[in-house]
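Asks: below are the sequence and a predicted model; questions follow.
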Amino acid sequence: MDIEILASGSKGNCYKVKTSDTTLLIECGISFKEIQKKLKFKMHEIDACLITHSHKDHSKAVKDMLKSGIDCYMSYGTTEELEVLNHHRVINFKRKNYLSFQPITKQEYRSVQIGSNMILPFGSVHDTKEPVNYFILDNISDETLLFITDTAYVKYRFDRIDYLMIECNYVKKTLDDNVRNGILDINLRNRIVQNHMSLETVIGFLKANDLSKLKKIYVMHLSEHNSDEELIKTEIQKITGKSVVIC
């Protein structure tokens, strides 16, 4: 898999993932013009866009993406909040009412096929309607990508991960120091804790999952004021022994 970071953080998120026969965007949280520029105006190469939830830093360009003829995949709740109901280019994930194998212990949604890729959405913990994250399996290369952003924690364990893209929004000590020093409002602090992953939560997730096949970790969505880039990279490398890219 070839992963390219187009934008990451509270000002906008957009990631390009090229697999054996397919090129996907995950998120479109910057302007359509910015996406065009970053892709050198080769929008025809994009087969689909996956959106995790309705917040603008993840979905800003969705209506322009649809107008340009790109299929956008998302939950029904996200479709409602983005007001793109009934658009013929919107594909909603269908819920399952039973549990099954797949790479997660419990599965809420049916997987969809895009080219050689099985896309499996799974629920996240965030203050929007029906947010999801993604597990992607390229059936040709047999490589997997786990994409996790904007969630307080991850409810599931995964059998195998080749590439991990994971949010590490804040460091708990840095966040609490900012509250004590009057830099951060306590209400905003509580909202961050209830909706985003800390370094401590990321470390817990890494310890709970099988990382034996992991090739690379991309750390996304760092807070400008509440994170510590050097500490985050050092601690994740210490736990995993893998290559870590701070997005």
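Replies: Great, that's in hand.

Asks: drop to CA atoms for contacts and neighbour counts, all remaining ones
Replies: OK.

Asks: return the distance of the longest helix along the chain from the chain's centre.
Replies: Longest helix of the chain, by residue count under DSSP state H: helix 229-240. Mean C-alpha position of helix 229-240 versus that of the full chain (CA atoms, centre = their mean, to the nearest Å) differs by 19 Å.

Asks: take a look at this one as well, against the first:
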Amino acid sequence: MGLFITSLNSGSNGNCYYVGNDQEAVLVDVGISCRETEKRMARLGLSMQKVKAIFVSHEHSDHIRGIPVLAKKYNLPVYITPGTLLHLSGTDYFMVHHLSAFQTVYIGTLEVTSFPKMHDATEPHSFIVQCNDVKVGVFTDLGIVCDQLIRYFSQCHAAFLEANYDDDMLDKGGYPYHLKRRIRGGKGHLSNKQALSLFTTHRPAHMTHLLLSHLSKNNNDPKLVEDLFKACAEGVDIIIASRYEETPVYHISANVIQHEPLGQLDLGFN
């Protein structure tokens, strides 16, 4: 059994990532509205009826904005660290489960494991979602490439990986100095060069898909990123996760390498 993945939105205007199999799915972060989440999933042939939980990476608004309404409407458990929970309003509306580092949560046949990351938030975490032998990582809002990130990235069949900014564009752009320093200061975001180094040095032989995520609107260019990574892809599908729309759904398998998007699905959801 493989995993189906899509980015419903990725960027400072909202982040939401879907990972699931034929029976159940999870959302990592919901930084877009409930209505927009539903619309984008419907366009892909996905349904909220198979979403069984929400996992929260950290408390910044572009990752949590849509959680209270979505969780209340569908009675979804929300897995979140105690420190992150303090920043999330509407907690009376959904079932909260405290999350801790290196904890594995079982959602049906899915296994979701969290681990700490470097970011300017209270208790930020990244996630690995596993079904049988297939592993998908959700790695965004990363200040540095730490040992834990290397360890988990090197296990993935597919990953959402942050490539937030181009160094030259950030240097020459109009952001004030303090913001530039925050972005590249070790608890901000991962540059194209840092993400590319992780990919070329530590990608496993079985990786088939890389969804480059959380691109800056002002300090990056999707074509630049795509060309940079495709030059080193060596058979891995390189996909740019948009800040304006959902990606296609991709099927990730441990046995069959499938390089074409599935487009709209009909998996008996509707």
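Replies: That came through, no problem. Just so it is clear, the structure is predicted and the values come from calculations on it, not from any experiment.

Asks: the longest helix of the first structure packs against which elements?
Replies: Applying 3 or more CA pairs under 8 Å, 6 or more residues apart in numbering; DSSP states H and E, one finds that helix 229-240 of the first structure contacts helix 199-208, strand 243-246.

Asks: and Val28 of the second structure, what's its match in the first structure?
Replies: When the first structure is aligned by TM-score structural alignment, the residue opposite Val28 of the second structure is Ile26.

Asks: just give me the neighbour total for its match.
Replies: For Ile26 of the first structure, the neighbour count with other CA atoms under 10 Å is 25.

Asks: measure it to Lys40 of the first structure for me?
Replies: Taking CA to CA, to the nearest Å as the measure, Ile26 of the first structure falls 17 Å from Lys40 of the first structure.

Asks: what range in the first structure does stretch 220-229 of the second structure sit on?
Replies: Counting by TM-score structural alignment, stretch 220-229 of the second structure corresponds to residues 227-236.

Asks: burial of Lys73 of the second structure, as a residue count?
Replies: Based on other CA under 10 Å, the number of other residues close to Lys73 of the second structure is 12.

Asks: any idea which helix or strand carries it?
Replies: Taking DSSP states H and E as the definition, Lys73 of the second structure sits inside helix 67-74.

Asks: and that helix, how far from the chain's centre?
Replies: Distance, stretch centre to chain centre, for helix 67-74 of the second structure: 19 Å (CA atoms, centre = their mean).

Asks: isn't Ile186 of the first structure up against Arg180?
Replies: No: the criterion here is CA atoms under 8 Å, and Ile186 of the first structure misses it with Arg180 at 9.0 Å.

Asks: what about these two, which has more around it?
Replies: Higher neighbour count among Ile186 of the first structure and Arg180: Ile186, with 15 against 12, using other CA under 10 Å.

Asks: spit out the contact partners of that one.
Replies: The neighbourhood of Ile186 of the first structure, defined by CA atoms under 8 Å, 6 or more residues apart in numbering, consists of Val179.

Asks: do the one 4 residues further on as well
Replies: Under the criterion of CA under 8 Å, 6+ apart, the contact list for Asn190 of the first structure is empty.

Asks: quick one: map it onto the second structure.
Replies: In the second structure, Asn190 of the first structure lands on Arg181 (TM-score structural alignment).

Asks: that match should be in a helix, yeah?
Replies: Yes: Arg181 of the second structure forms part of a helix when assessed by DSSP: H, G, I helix; E, B strand; the rest coil.

Asks: any idea how far it is from Gly143 of the second structure?
Replies: To Gly143 of the second structure, Arg181 of the second structure is 11 Å away according to CA to CA.

Asks: over to Thr81 of the second structure?
Replies: With distances taken as CA to CA, Thr81 of the second structure is found 19 Å from Gly143 of the second structure.

Asks: corresponding residue for Pro121 of the first structure in the second structure?
Replies: Aligned partner of Pro121 of the first structure by TM-score structural alignment: Ser114.

Asks: contacting residues for its match?
Replies: Counting by CA under 8 Å, 6+ apart, Ser114 of the second structure touches 99-104, 125-128.

Asks: quick check: Asn9 of the second structure touching Ala241?
Replies: Yes: Asn9 of the second structure lies in contact with Ala241 (CA under 8 Å); the separation is 7.0 Å.

Asks: mutual contacts of those two, please.
Replies: The contact sets of Asn9 of the second structure and Ala241 do not overlap (CA under 8 Å, 6+ apart).

Asks: helices along the stretch 1-150 of the second structure, start to end?
Replies: For the stretch 1-150 of the second structure, the helices defined by DSSP state H, counting those that start in this stretch cover 34-43, 61-64, 67-74, 82-85, 147-153.

Asks: to Lys52 of the second structure, which of the ones you listed lies closest?
Replies: Set against Lys52 of the second structure and scored by CA to CA, the helices of the stretch 1-150 of the second structure come closest in helix 67-74, at 8.9 Å.

Asks: now the angle between helix 34-43 and the closest one, please.
Replies: 60 degrees (axes from the mean of the first three to the mean of the last three CA atoms, to 10 degrees).

Asks: how about stretch 53-61 of the first structure: buried residues?
Replies: Residues of stretch 53-61 of the first structure classed as buried under the neighbour-count rule (16 or more other CA atoms under 10 Å) are 53-61.

Asks: how many residues are close by Asp171 of the second structure?
Replies: If you count neighbours by other CA under 10 Å, Asp171 of the second structure ends up with 12.

Asks: that one maps to what in the first structure?
Replies: Checking with TM-score structural alignment, Asp171 of the second structure has Asp176 as its match.

Asks: show me the contacts for its match.
Replies: Arg189.

Asks: how much space separates it from Asp150 of the first structure?
Replies: For Asp176 of the first structure, the distance to Asp150 of the first structure - CA to CA - is 19 Å.

Asks: same check on Asp57 of the first structure?
Replies: 11 Å.

Asks: what span of the first structure lines up against stretch 10-18 of the second structure?
Replies: Against the first structure, stretch 10-18 of the second structure falls on residues 8-16 (TM-score structural alignment).
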